[in-house]
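**Q** just coords:
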């Protein structure tokens, strides 16, 4: 397993494996026995970077989430896991009542919510300190300064280490980071956005969040990463929910003339290396010039094994250049 440093402050930065394990469905769709087996194998292989959220997986039972964090807490206790495993969680998108959602009734990013939600996450996970805490989605109803200061207070108190941001417009992220920098406060250093080898269309609006803030990592974010050393992209949905194995699952916004060319190169490189297309995608993401950590879930140990082999796959410069250039 290879590792990458996230964070710049020596007091909080961590060395994390270049494959993060997504725990979204652990404790809900993925039963406890299977979840524990996947977690155990991931750690055995050298993995130490696990991702969850306080709202996972509210949609599975019409509740408010928390199942994933609770399962990870039980796993930590049963295995004697300490701070050698970096667990990242998120807040801001937990429904405030069962049967509602994060768009119409989400918890938001007020200072009060940040403090109370972070405390509940620490309790569910069974940790004294959250290694990495993300703002899950944006909240335009709260002044950004309040959100920035709310997160910074937890860092100052020692209950949170690194700060991250997910699914927000880049100009909003930059504004929040500028507010933090001007006040001498810690800011977002880890970005979590959807990213894969296939690219979505850019000529249609995204509608998952009401402000259109959800975005696949694109040119603007990559430019920002190049300009701001020390930032890291944690790339969720790198395998597009099984699309590379099941082409019929291709999301509508990926159905455009550029997709066949990129798929063709992926299959060429897979044949050349004897790897699966999924493995080529993970190798391409994790071994490039930009600081990218793919975040992939697994509902079985077999799926995890395939992902682990992808991280070990080494692409030649020529193969990487072809993958980059396809369009």
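**A** Here it is on my side, so go on. Keep in mind it's a predicted model, so treat the numbers as computed, not measured.

**Q** going by C-alpha atoms from here, please, whenever you check contacts or count neighbours.
**A** Fine.

**Q** ranges for the strands of the protein?
**A** Ranges of strands within the chain are 3-6, 14-17, 20-22, 49-51, 86-91, 130-135, 160-166, 190-194, 232-236, 292-297, based on DSSP state E.

**Q** okay, those in JSON lines with mean neighbour count next?
**A** Below are the strands of the chain laid out as JSON lines (neighbours: other C-alpha atoms under 10 Å):
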{"stretch": "strand 3-6", "mean neighbour count": "17"}
{"stretch": "strand 14-17", "mean neighbour count": "21"}
{"stretch": "strand 20-22", "mean neighbour count": "24"}
{"stretch": "strand 49-51", "mean neighbour count": "25"}
{"stretch": "strand 86-91", "mean neighbour count": "24"}
{"stretch": "strand 130-135", "mean neighbour count": "25"}
{"stretch": "strand 160-166", "mean neighbour count": "24"}
{"stretch": "strand 190-194", "mean neighbour count": "23"}
{"stretch": "strand 232-236", "mean neighbour count": "24"}
{"stretch": "strand 292-297", "mean neighbour count": "26"}
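
**Q** take the one below as the second:
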């Protein structure tokens, strides 16, 4: 079975979704050919009574522990930098990206996941109180020790990603080879802040796509690919950043393609993401088997050239 270019987002495992439900979804994902699991040390602190994350990693770790040999079949992706660690309000009280915070963060993630290695370790949010060299050095030490196989950057402006990569190259250190940002078929209005942040750096832009397209070492994972159900659920209207005339045209094109192919809008969006240039890896969170099956079918759907052209030209 061909591996899926789809990451299962486990943000709400252990909080909104209990462990048995989470285990069933993980089993179904792997049975369908899925290998990529995405979590973070802060998931989901806002949904837990104690105000701290770690429940998602714990559930994934419990699932792995109950299935001998499964660790070698899946690719674990987790993040550091956004977990609340002190008094005050988030995000001011998050752990950040100092060498000390990264060391403590990876130790906790390894313990909760029940593993000796993390396949892809992301800096979750930028931390301008810490020098890029300190962060890059701490991450490189993890790679050198074999604790982490690969490094990624999430929600950082591109200039800081590139500066960090140059610092790493200058020292002969491991560098970022993956980006994780928010992206879907519909486009936000320019300058809109990403949800939960006060800046627009978390969106995929044309500059992002050009950067990835021209650097064969880089891959791009995209979250909120299905806009939290807004493509298919009337009870989940589009957020304000997406309400503009360009998206009206995109929605019309999306609806036409979905109708002509006899599939859902969600499936068209996923097919568009994975089949473009560059090919992107969508992260999709699901709460039911039906949602998971829909996502799997979407990334396996091949859009005819005329339909991709219709989607691309609508703007």
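**A** Cool, got the structure. Everything quoted here is computed from the prediction, not taken from an experiment.

**Q** got a TM-score for the pair?
**A** Once superposed, chain against chain, the TM-score is 0.96 (TM-score structural alignment, normalised by the length of structure 2); 312 aligned residues with a C-alpha RMSD of 1.5 Å.

**Q** thinking again about what came up before, make a markdown table out of the strands of structure 1 and add distance to residue 122 of structure 1.
**A** Below are the strands of structure 1 laid out as a markdown table (distance: least, C-alpha to C-alpha, whole Å):
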| stretch | distance to residue 122 of structure 1 |
| --- | --- |
| strand 3-6 | 21 |
| strand 14-17 | 19 |
| strand 20-22 | 18 |
| strand 49-51 | 14 |
| strand 86-91 | 10 |
| strand 130-135 | 7 |
| strand 160-166 | 9 |
| strand 190-194 | 20 |
| strand 232-236 | 22 |
| strand 292-297 | 22 |
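
**Q** and those: which comes nearest residue 98 of structure 1?
**A** strand 86-91 (16.5 Å; C-alpha to C-alpha).

**Q** with structure 2 superposed, average distance for the closest one?
**A** Taking mean C-alpha distance after the TM-score superposition for structure 1, the mean distance separating strand 86-91 of structure 1 from the aligned residues in structure 2 is 0.3 Å.

**Q** please work out which residues of structure 2 line up with that strand.
**A** Using TM-score structural alignment, the residues of structure 2 aligned to strand 86-91 of structure 1 are 75-80.

**Q** who are the packing partners of the longest helix belonging to structure 2?
**A** What stands out as the longest helix in structure 2, according to DSSP state H, is helix 245-261. With contacts defined as 3 or more C-alpha pairs under 8 Å, 6 or more residues apart in numbering; DSSP states H and E, the packing partners of helix 245-261 of structure 2 are helix 265-274, helix 305-313.

**Q** show residues contacting the first one.
**A** Yep, that's helix 265-274 of structure 2 we're talking about. 5, 184-185, 225-226, 231-232, 254-255, 257-258, 279-282, 294-295, 297-303, 308 (C-alpha atoms under 8 Å, 6 or more residues apart in numbering).

**Q** map residue 64 of structure 1 across to structure 2 for me.
**A** The alignment partner of residue 64 of structure 1 in structure 2, by TM-score structural alignment, is residue 52.

**Q** okay, now that match: neighbour count?
**A** 17 (other C-alpha atoms under 10 Å).

**Q** what does stretch 253-267 of structure 1 correspond to over in structure 2?
**A** With TM-score structural alignment applied, stretch 253-267 of structure 1 matches the range 241-255 in structure 2.

**Q** got the contact list for that stretch?
**A** Against stretch 241-255 of structure 2 from outside (C-alpha under 8 Å, 6+ apart): 185-189, 192, 265, 268-269, 310-311, 314-315.

**Q** mind doing that once more with 10 Å?
**A** 185-195, 227, 231, 237, 256-257, 259, 263-266, 268-269, 307-308, 310-315 (C-alpha atoms under 10 Å, 6 or more residues apart in numbering).

**Q** I'd like to know how far the aligned partner of residue 33 of structure 1 in structure 2 sits from residue 295 of structure 2.
**A** By TM-score structural alignment, residue 33 of structure 1 lines up with residue 20 in structure 2. Plainly put, residue 20 of structure 2 is 21 Å away from residue 295 of structure 2 if you go by C-alpha to C-alpha, to the nearest Å.

**Q** more neighbours, those two?
**A** residue 295 (27 against 13).

**Q** next up, the contacts around the more buried one.
**A** 6, 8, 226, 264, 266-271, 282-286, 289, 301.

**Q** where along the stretch 1-150 of structure 2 do the helices fall?
**A** 19-31, 55-65, 99-113, 132-144 (DSSP state H, counting those that start in this stretch).

**Q** for residue 202 of structure 2, which of those is the nearest?
**A** helix 132-144 (18.2 Å).
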